[in-house]
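# Fold the stuff below for me.
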Amino acid sequence: MSPIDLLGLGLLGLRTRPARAALSALGIAIGIATMVVVTCIPASSSATLTRELSALGTNMLQATAPAGQAAQVPLPEESVSMVERIGPVTAVSAVANTHTVIRRSDRSDPGDGAGLTVLTAYLNLPHVLEARVDRGSWLTEATARFPAVVLGAVAATRLGITDPAVPEGGPQVRIGDHWFTVVGILAATPLSPDIDRSALIGWESARAFTGFDGHPTVLYIRAHEPAIEDVRAVLPATINPQSPANVQITRPSEALTAKRATENTYAGLFLGLAAVALLVGGVGVANTMVVSVLERRGEIGLRRALGASRWHIRAQFLTESVALAALGGVAGTTLGVLAGAGWAVHQGWLVVIPASATATGLGGALLVGVLAGVYPASRAARLTPVEALASA
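Model prediction:
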């Protein structure tokens, strides 16, 4: 008997009893759908929470000179390029305090900086800090050489500047003894509130107009999250090999601990429910197959009398059981994926459909079909032709 003949024979029982087959497949579908849903929903929720926690800087470190010692032991000028050589590090940027005062007018008190700091910044600073320019533009390789400045959100408010395009040519502020043109205003930067209260100028511009010595004050380091602690351990010696004790590294954000704690929490909470639902579906298939054997004794006896072996009978009922479970598995997987995606969209989460969820759903259905069909198939195969025809 070819596999195609065997499949056709196995599907015969489903076609002749469609209502019973549909109800049995529904039991499997509900179990599989539950399994897929309780996998997809936690995966979507976890991915969304992980994204939100990542926005808090779980993969970012800051390196500074200890308070009170910056003037004596500043960070080396080449510290950024040294940190870039660390394998897990993905991005490095830096700022430095120019120790100058920013004013809106040259007639205001030269010592009154309104609590604002003038920093010189690397051009990749917005990328590393995930900062966004609210109005205007960030510094470029061209503007970083000239007296151009970008204001943090708080700095712009305190200086009374709301639009870098007004007046024509851009508003100007006084930094030290020079006028600088405001070319942009940053949105608030939650990862580094100090940037909000700062005016940022180019590295070369700072050297030319403020007497900046080239030593960075703060390094911002992004690294692969699993290696963040290892990177932190080697940073002091990398940044300042001559005096690593004079480099202070922030600890990884506590959000990193929270993120790791949530990664394996959700799915385990619901898998028990899915297993119970799947078990109920399997019992339904087994019950259907046992009843099918009892009702079809005449058919079994006639096939045995016409030469069908016990293997043929066993294969027929086992195929029918697997086909019944497979139909339920396909329906349940489809329903589970749609329900999981729909719920994620409704909640505003990322839609995550793990491949393992669909594979487990279909695989679980087939496994249930095999296990549920073994006993009924074996029972049917043990019937002798005479016994089967006599009890028909």
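# all contacts plus neighbour counts: C-alpha atoms, from now on.
Noted.
# Pro74 - how many residues pack around it?
A count of nearby residues for Pro74, using other Cα atoms under 10 Å, gives 18.
# Does it belong to a helix, a strand or coil?
Secondary structure of Pro74, reduced to three states by DSSP: H, G, I helix; E, B strand; the rest coil: coil.
# and the gap between it and Ser93?
16 Å (Cα to Cα, to the nearest Å).
# Check Val128 too.
Following Cα to Cα, the distance that separates Val128 from Ser93 is 7 Å.
# another one to check against the first:
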Amino acid sequence: MTPIDAVTTPPRSRVRAADLLATGTLGLRTRRLRAVLSGLGIAIGIAAIVAVAGVTRSSQAALLAQIDRLGTNLLTVSSGTGFAGGERELPAEATRMLRRVDGVLAVAPTAQLPTENVYRNQLVPAGQTGGLAVRAADESLPATLDGHLGQGRFLDAATAAYPVTVLGHEAATTLGITRVDPGTRVWLGGHWFTVAGILDALPFAPEVDRSALIGFPVARSMFGYEGHPSRLYVRAHHERVTEVSALLGVTANPTNPDQVEVTRPSDALTARVAVAQSSAVLFLGLGAIALLVAGIGIGNIMVISVLERRAEIGLRRALGATKAHVAGQFLAESLVLGALGGAAGVLIGCAVTAALAHSRGWATQIPVEALWGGPLVAVLVGGIAGLYPAFRAARLAPAETLRTG
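Below you'll find the predicted structure:
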């Protein structure tokens, strides 16, 4: 290269990252309301994704913890429902026979009294049952179900023969009974029954949760109960649940074993986990749609920004800025807009998850992937949305933009 070439060759134009960031955020700083509205779409989409992921994870964790706490070794034995909607009777010997099955730890019999109802008082119309049932039980029920009393005490040998009842959690709520004292009574089967206790919620036995429980002796003396259980709760050894389950039907009703239904309540909670996962996919799809709409909005705003700043683009090109510098300026603006929207979306999603988890009594759990994946997706959406406006800005001719600007 000759000295003359060295003198006449213009220096290569360069731009520092700090300068690119400053020029890239110029439009955001001068048009703040537009920037907030543009970033809001990104924030809503990311917040929806983070909240759905967090709420799903929190609810699943709560359900799995509930399953672990209550155990998967609880089985129920019933004979379906009759034409009137009440539970069908099992043989009177079913309880005794099931307790003899190898691998069974405990059996708690219950019997629904389909012709009896429970009301807050005798003035409530007979048809307004609130979906509650009257069920006979004995003192083995709480231990078998791993249930606990929220207030009062359960039925025992001293109270089972008298008009005394223990309410399930939902039954007490429906009847409007929040505390137990000596004067608390309900109108049950045409008689006043003293409320001795209220059970905590029983997720594995919702039918008990909705029942007023009385003793077998008083069920015989006052309501003509003949000794046939309608639903049995069985605790089995964890290692032998499948084996025991296969024996319960034929043991409970040897004459008609095909009429006996043996279920595992924990399967219902496990199914709820699967339902929560499938529902999460739907809401994640809605979040993705929100992001798509937000990306289109950012692209539209950036195109308008390019048209409004034609004179600025022409001046920068005239002063030596290259096409790459101009494109980088507008691309940086859309990337920053996406990053800010993504960060705001993560914060909103975490706040929604925490609030909902607190209201449901769950432990707040937010997947780590959502915390870093949300902003990353937002930046990608912003970058893709800003590609066309950036290339359009780079293709503008300096002379034309200065003349028309």
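# Drop the TM-score for these two in here.
The TM-score (TM-score structural alignment, normalised by the length of structure 1) is 0.54; 291 aligned residues with a Cα RMSD of 5.2 Å.
# hang on, the earlier thing: now for Val128 and Ser93 of structure 1: what residues contact both?
In terms of Cα atoms under 8 Å, 6 or more residues apart in numbering, Val128 of structure 1 and Ser93 are both contacted by the residues Tyr220, Ile221.
# between those two, who's got more neighbours?
With other Cα under 10 Å as the criterion, Val128 of structure 1 and Ser93 differ in neighbour count, and Ser93 comes out ahead with 24 against 19.
# hang on, that one packs against Thr120?
No. Between Ser93 of structure 1 and Thr120 no contact is recorded; they are 11.1 Å apart, counting by Cα atoms under 8 Å.
# Which residue range of structure 2 does stretch 364-374 of structure 1 align onto?
Aligned by TM-score structural alignment, stretch 364-374 of structure 1 falls on residues 377-387 of structure 2.
# average gap between the matching stretch and structure 1?
Superposing on structure 1 and averaging over aligned pairs (mean Cα distance after the TM-score superposition for structure 1), stretch 377-387 of structure 2 comes out at 1.3 Å.
# who touches that stretch?
Taking Cα under 8 Å, 6+ apart as the rule, stretch 377-387 of structure 2 contacts 42, 46, 291-292, 295-296, 298-299, 302, 330-339, 341-342.
# Next one: the counterpart of Val330 of structure 1 in structure 2 from Ala271 of structure 2, what distance?
Alignment of Val330 of structure 1 against structure 2 is given by TM-score structural alignment, with Ala343 as its counterpart. Distance check for Ala343 of structure 2 against Ala271 of structure 2: by Cα to Cα, it reads 34 Å.
# More neighbours: which of the two?
Under the neighbour definition other Cα under 10 Å, Ala343 of structure 2 and Ala271 were set side by side, and Ala343 has more, 23 against 11.
# Show me what the strand or helix carrying that one is packed against.
Counting by DSSP states H and E, the secondary-structure element that holds Ala343 of structure 2 is helix 323-360. If you count contacts as 3 or more Cα pairs under 8 Å, 6 or more residues apart in numbering; DSSP states H and E, helix 323-360 of structure 2 packs onto helix 17-24, helix 26-30, helix 32-70, helix 266-308, helix 310-318, helix 368-395.
# what span of structure 1 lines up against the second one?
Pointing back at helix 26-30 of structure 2 there. Alignment of helix 26-30 of structure 2 against structure 1: residues 12-16, by TM-score structural alignment.
# can you pull the buried residues of the matching stretch?
Buried positions in stretch 12-16 of structure 1, judged by neighbour count with 16 or more other Cα atoms under 10 Å: Gly13, Leu14.
# mean offset of it relative to structure 2 (after superposition)
On superposition with structure 2, the mean distance recorded for stretch 12-16 of structure 1 (mean Cα distance after the TM-score superposition for structure 1) is 2.1 Å.
# Centre of the chain to that stretch, how far?
46 Å (Cα atoms, centre = their mean, to the nearest Å).
# Return the residue of structure 2 aligned against Arg296 of structure 1.
Under the pairing rule here (TM-score structural alignment), the equivalent of Arg296 of structure 1 within structure 2 is Arg309.
# For that match, which non-adjacent residue is spatially closest?
Counting by Cα to Cα, 6 or more residues apart in numbering, Arg309 of structure 2 lies nearest to Gly405, which is 7.9 Å off, once chain neighbours are set aside.
# Determine the number of other residues adjacent to the one you found.
The criterion is other Cα under 10 Å. On that basis, Gly405 of structure 2 has 15 neighbouring residues.
# What separation do you get for it and Leu98 of structure 2?
From Gly405 of structure 2 over to Leu98 of structure 2 the distance is 91 Å, taken as Cα to Cα.
# Check Gln365 of structure 2 too.
42 Å.
# of these two, who's got more company?
Applying other Cα under 10 Å to Gln365 of structure 2 and Leu98 shows that Leu98 carries more neighbours, namely 23 against 20.
# Hmm, the more buried one is touching Gly249, no?
No. Using Cα under 8 Å, Leu98 of structure 2 and Gly249 do not qualify as a contacting pair, with a distance of 9.4 Å.
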